[in-house]
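# Here is my input; please provide its structure:
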Amino acid sequence: MNTPVSAVDILPYEPAHQAAFRDLNHEWITRYFVLEDLDRRMLDDPQGYILDRGGYIFMARHNGQLVGTCALVYEHEGVYELAKMAVTPAAQGLGIGYLLGQAVINKAREIGAREIELLSNRKLAPALALYRKLGFAEAPLLPSEYQRSDIRMVLAL
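Coordinates of the predicted model:
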């Protein structure tokens, strides 16, 4: 049975969330891939790598526990990346990823972004379905620091 979305709070990131941000992402990345240098930089220093550069991070809380996260990373003028979306397996299927995605999209619109892009991997079918539900469409893959990326998706705002 699905949990009502009212039972989930989407919170702005604060420094006390750093361990949860790291652990949630580490959990899914190492389940499917290996941690790459760019992952380590973002996860070890989200303040310096994401927030101080003009980005945002959101956390999802369910039953008092931080169970999900998603970042909006500044790329260049008007363009941001949806990155580091993670929901712990025990909380998957509750619509938390969708709520996090909506929070990122709403923030991007609020700050005047014109486009959000993301990089993913085709073997992550549930994630790709979520991104399509949020309005993202496949776009040409550009060179990336990530070895695991084999698909790029874009949402024009």
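# contacts, neighbours, all on C-alpha from now
Fine.
# neighbours around Leu72, how many?
By the measure other CA atoms under 10 Å, the count of residues near Leu72 is 28.
# Check for me that it belongs to a helix.
No: Leu72 is assigned strand when assessed by DSSP: H, G, I helix; E, B strand; the rest coil, not a helix.
# Do I have it right that it meets Ile57?
Yes: proximity of Leu72 to Ile57 meets the contact threshold set by CA atoms under 8 Å, at 6.2 Å.
# now the helices for the chain?
18-32, 37-44, 46, 96-110, 125-133 (DSSP state H).
# Comparing those helices, which comes out most buried?
helix 46 (a mean of 23; mean count of other CA atoms under 10 Å).
# for comparison, sequence B:
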Amino acid sequence: MIKTLALLYLVFWLILLVLGSFVSLNFILSSQVAFFSSLLILFATFKSYQRRVNARMRDDKDEILAMQKELDDEEEEEWGEQDSQYKQGEDVKEFSLKNEKERLKKQKIKLKDLNLTAAFVPYRLLAYAVLILGFLVLKRKEMLDIAGILIGLAPMPIGAFLFGVVSKNVK
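Model (predicted):
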């Protein structure tokens, strides 16, 4: 999977180099700064989410097991009650989509559920700083080509989209 993604971005990098050789040196420099900055941002984002998921799995493992045990106990009690109600001829409450929607509307969204901590990871902030710094250095040296920056940033979302389509078709 990672090899396919790396190969895809290698092809994009080579296309940028070939395209830049026909345009100008400023285009090549701008597109390369943008391309490698966006790769750095992608890598930092991936690592931050990977760490977050691993930490959450480690922390929530016991909680999940306890919740599963609790759910199993509740389900066992519920089935026992339903069996006794059926034996007595009483009506049993059935699951209703309407009741479930009402229950979900009553749930409050907490700040910790908004996932704001993933946005402020130092590695990601550093990666964005590299992009901004590269932009400013190119501007200061009067070598900035806006089209080169935009075209250098474009392979990242295009590559992610193509990788998603290719990996979905492979499965």
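# Quick TM-score on the pair, please.
Between these two chains, after superposing, the TM-score reads 0.20 (TM-score structural alignment, normalised by the length of the first structure); 60 aligned residues with a CA RMSD of 5.8 Å.
# Let me have the helices of the first structure in a markdown table, adding distance to Ala86 of the first structure as columns.
A markdown table is the format used below for the helices of the first structure (distance: least, CA to CA, whole Å):
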| stretch | distance to Ala86 of the first structure |
| --- | --- |
| helix 18-32 | 6 |
| helix 37-44 | 12 |
| helix 46 | 15 |
| helix 96-110 | 7 |
| helix 125-133 | 10 |
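# Show me the one of those helices that comes nearest Lys84 of the first structure.
Nearest to Lys84 of the first structure, of all the helices of the first structure, is helix 18-32, at 6.3 Å by CA to CA.
# Asn106 of the first structure and Phe21 of the first structure, how far apart?
Asn106 of the first structure sits at a distance of 20 Å from Phe21 of the first structure (criterion: CA to CA, to the nearest Å).
# Please read the previous query as pertaining to Leu38 of the first structure.
15 Å.
# before we move on, what about Ala125 of the first structure?
Taking CA to CA as the measure, Ala125 of the first structure falls 22 Å from Phe21 of the first structure.
# downstream neighbour of the longest helix belonging to the second structure in the secondary structure list?
The helix that spans the most residues within the second structure, counting by DSSP H, is helix 25-88. Sequence-wise, the next helix or strand downstream of helix 25-88 of the second structure (DSSP states H and E) is helix 97-106.
# After that next one, which helix or strand is next?
Per DSSP H and E, the first helix or strand lying C-terminal to helix 97-106 of the second structure is helix 122-140.
# Okay then, goodbye and thanks.
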